[in-house]
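>>> my questions concern the predicted model and sequence given below.
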Amino acid sequence: MLDLKPDFGGFFKDETFVGDFTFANSPSAVRRFPFPFDRDQYMYSVNIEPHVPTRPGSVLEHAFDIDEHYVSEMRDRARVLARDPLRCQSLPHMELAGWDLVELIMESLSRDYPQWFTLERSGNDWHWVNKPLGIDQRFTFLDPSTLPYGPMEYITRQMQGDFTLQDERDGNLWVDAGMVTTQADWSLDFDIGMNFFEWHAPVPLAHEKGIFDRALKFLLKLQHGAPVRRFNWTMTVNPLLDTAPETYPEWGPSKTTLTQANLGAKQHLRVELQSLFRLPRSNAIAFSIRAYLGSFQDLVTVPKWGRRLHRVVRDLHPDLAAYKGFLRNRDAMVEWLSKYDDGAPTSPGIWPED
């Protein structure tokens, strides 16, 4: 295991995502939260757009977002992997894709956050420095013996959010590698080796509308240098990143603990910024799933978010509410949120200043 030497000074926070749950968003983190609803109704859709830099200061400013929770999330990832190494798996033919991911992430972070990350290259001799985690690594690109882990595991131990690497063959995409420790109730160990349709089989309503057929056709045309992104969302009781099926007995019972007195603090909207990159050597697709947590009591500080969240939760199709894991608590959530919906129209857009 990497000897993490986290620097909690200055920008980064020292917090936990289990036990005493000391995770909290600063006021600036609340303002940049990627609220996923641009209207008062929600229906599952592809909602893909180009993943280009936009909105300085937002989670969309760079290819990968590094925020105040970075060091704490990396410590939590190390904790989960120490307990269950199968959260990271890579089939043998995906090693080259792992090196592609190393290059993509190191180039992106050193370019976008030079105060924290640096990359020096002389041919295949690379020197990587990750200041927040105290990592100073010299290695030979494409030589796995020069890293403490395989290439995908090495770099994703240093990245917020989950990653899967999808191999393209037989006109389909196959989940053949991944680092998944912050998942919303799905299992890499179960899904590894599945194709695109098998992986998405649990999603209700979308298959009958042909959404995934269109999404696969789109992704098979994805070009190197033209990544795309979309938002997805679900709900989580307590700020818990690891909601895997393997640990359901530990976090599942928390759904029975909500009351009108504690719901604002305990109930969290969990938003995933999902980005897809075509990789140059392997032709695989890297799928980044970055999770953000926002408590209801934080979100309603933005009035239009409070109104819109109430309406989305209240009117969501029951099948989708069940799939997203909050059907049993929907009535309580609607009651709590109703205090923040004055019936006024909400302005378009997802950001507070829109």
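Nice, thanks for sending it over. Residues are numbered from 1 along each chain as shown.

>>> going forward, measure contacts between C-alpha atoms and count neighbours the same way
Fine.

>>> spatially central, which residue of the chain would that be?
By CA atoms, centre = their mean, the mean C-alpha position of the chain lies nearest to residue 290, the distance being 1.9 Å.

>>> does that one count as helix, strand or coil?
Using DSSP: H, G, I helix; E, B strand; the rest coil as the criterion, the local structure at residue 290 reads strand.

>>> and the closest residue to residue 231 other than its chain neighbours, what does it touch?
When the adjacent residues along the chain are set aside, residue 231 lies closest to residue 273, with 4.9 Å between them (CA to CA, 6 or more residues apart in numbering). Residues near residue 273 by CA atoms under 8 Å, 6 or more residues apart in numbering: 34, 229-232, 288-291.

>>> repeat that for 6 Å
Under the criterion of CA atoms under 6 Å, 6 or more residues apart in numbering, the contact partners of residue 273 comprise 231, 289-290.

>>> where's residue 140 relative to residue 46, distance?
39 Å (CA to CA, to the nearest Å).

>>> how about the contacts made by the closest residue to residue 121 other than its chain neighbours?
Distances taken as CA to CA, 6+ apart put residue 127 closest to residue 121, at 6.4 Å, once the chain neighbours are dropped. Residue 127 makes contacts with 119-120, 137-138, as judged by CA under 6 Å, 6+ apart.

>>> also this one, for the comparison:
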Amino acid sequence: MSLRKVDPNNWLTYDSAYEKEHLDKLKYMNGEMHDEVVQVLPNADDSCEELLQIIVEYITRRYPDMFKLDGDDIVIVPMKERYRVRAPYDRHPMEVAGLLVMDDLYVLHLGELDRYYLRACFLACPSGWRLKDRIGWPLHQMHGPVPTWKEKLQKSMEKFFLHIKVDGAIQRNNVFIQPCPGIFHQEPMDQNPPSKTVEDIEIRTELQSLRRLPRTGAVVFTVRTYMNPLTDLGKEPMALNRLWDAVRNYPDKTAAYKVRHLWTDIFEKYCCSILGRGNPDQGLLEEQD
């Protein structure tokens, strides 16, 4: 899965999309969508509070121009907002944590059969699923739709979660070609119509991390989502060629899971046009290896 250690200086990062995404989160949380983006099950408050404290300590040290402590409050300087980060809270600690970062946040607790269960979550970037449906699920059930998960990954990942160390945060990247624009999608991706133009297709890149909280022992899974038009890859022919080759070689179950049938026609035409050939350049791929 190409796991690597988390660079301590880049666990949580920010870019120019922060303000818009932050305002979207507030809109969801202050309206009827609240329970669609935030869920906290009983007995998860303590680990949510611990996660908030770790985030506050990290971002005020790493990004002092964006976040400042003022007594029991944290001030989000560019938004001119403040939230309590110690009890009594004005918002639940999980809500505050989600507003402070650009990542989606998942808190998992060890439960029956030595399996981890999703006990709390702040989800502002769903990719074809609803939080209310999956809160409380064990790890293997959350990954049920993933090809070969049960056959090849479930046992090893359940064992891996048991051995995550407090000082052993790890991360990986995940890439998904989306047949429609936008970062917030609750309906399954296969319910979208086929892409009609290259502008319909976006590259969804996720930077995922895992770490264990030192006091409560909960495992925190973070997902930072980046959305870029497919046309951006036209400026990086080597990256486009590599993605084209990967797409061509998806096993059937992976192709179905990644809804390749919805975007492959437009994607193929775009790759042929930009790269000036009918197939990925194998020589270029060998040079990159």
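Structure received. What you are looking at is a predicted structure, and each value in this text was computed from that prediction instead of being measured.

>>> what value does the TM-score take for this pair?
Comparison of the two superposed chains (TM-score structural alignment, normalised by the length of structure 2) gives a TM-score of 0.89, and 280 aligned residues with a CA RMSD of 2.1 Å.

>>> and the strands in the stretch 151-289 of structure 2, which stretches?
Under the criterion DSSP state E, counting those that start in this stretch, strands of the stretch 151-289 of structure 2 are mapped to 170-178, 202-212, 219-229.

>>> residue 79 of structure 2: which of those is closest?
The closest approach between residue 79 of structure 2 and any of the strands of the stretch 151-289 of structure 2, judged by CA to CA, belongs to strand 219-229 at 20.0 Å.

>>> what helices or strands is that closest one leaning on?
The elements that strand 219-229 of structure 2 packs onto, with contact taken as 3 or more CA pairs under 6 Å, 6 or more residues apart in numbering; DSSP states H and E, are strand 103-110, strand 202-212.

>>> let me know how buried the aligned partner of residue 43 of structure 2 in structure 1 is, in neighbour terms.
Following TM-score structural alignment, the counterpart assigned to residue 43 of structure 2 within structure 1 is residue 93. Applying the criterion other CA atoms under 10 Å, we find 12 residues in the vicinity of residue 93 of structure 1.

>>> pretty sure residue 93 of structure 1 is in a helix, no?
Yes - the assignment for residue 93 of structure 1 by three-state DSSP puts it in a helix.

>>> can I get the contacts of residue 127 of structure 1 in TSV including distance to residue 332 of structure 1?
Rendered in TSV, the data for the contacts of residue 127 of structure 1 read as follows (distance: CA to CA, whole Å):
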residue	distance to residue 332 of structure 1
119	50
120	53
137	50
138	53
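
>>> just the buried ones among the residues you listed, please.
119, 138 (16 or more other CA atoms under 10 Å).

>>> can you give me the helices for the stretch 251-354 of structure 1?
Under the criterion DSSP state H, counting those that start in this stretch, the stretch 251-354 of structure 1 carries helices at the ranges 263-266, 296-299, 303-315, 318-323, 330-338.

>>> wait, which of these is closest to residue 176 of structure 1?
helix 318-323 (24.5 Å).

>>> picking that back up, distance of the match of residue 43 of structure 2 from residue 187 of structure 1?
As judged by CA to CA, residue 93 of structure 1 and residue 187 of structure 1 stand 21 Å apart.

>>> just residue 276 of structure 1 next, same as before
Spatial separation of residue 276 of structure 1 from residue 187 of structure 1 under the definition CA to CA is 19 Å.

>>> more neighbours: which of the two?
For residue 276 of structure 1 versus residue 187, neighbours defined as other CA under 10 Å are more numerous around residue 276 (24 against 17).

>>> which part of structure 1 matches stretch 255-267 of structure 2?
If you align by TM-score structural alignment, stretch 255-267 of structure 2 falls on residues 321-333 of structure 1.

>>> span of that stretch from start to end?
Separation of the first and last residues of stretch 321-333 of structure 1 by CA to CA is 12 Å.

>>> okay, strands next: where are they in the stretch 51-200 of structure 1?
Under the criterion DSSP E, counting those that start in this stretch, the stretch 51-200 of structure 1 contains strands at 88-90, 117-122, 125-130, 135-140, 162-169, 172-179.

>>> what's the first one packed up against?
Pointing back at strand 88-90 of structure 1 there. When contacts are defined as 3+ CA pairs under 6 Å, 6+ apart, strand 88-90 of structure 1 sits against strand 172-179.

>>> show residues contacting the strand it packs on.
The set of residues external to strand 172-179 of structure 1 that reach it, using CA under 6 Å, 6+ apart, is 88-91, 162-167, 192-196.

>>> on that earlier part again, which parts of the match of stretch 255-267 of structure 2 are buried?
Using 16+ other CA under 10 Å, the residues of stretch 321-333 of structure 1 that count as buried are 321, 324-327, 329-330, 333.

>>> farthest pair within these?
Put simply, by CA to CA the two of the buried residues of stretch 321-333 of structure 1 set farthest apart are 324 and 333, 13.7 Å from each other.

>>> right, I'll leave it there.
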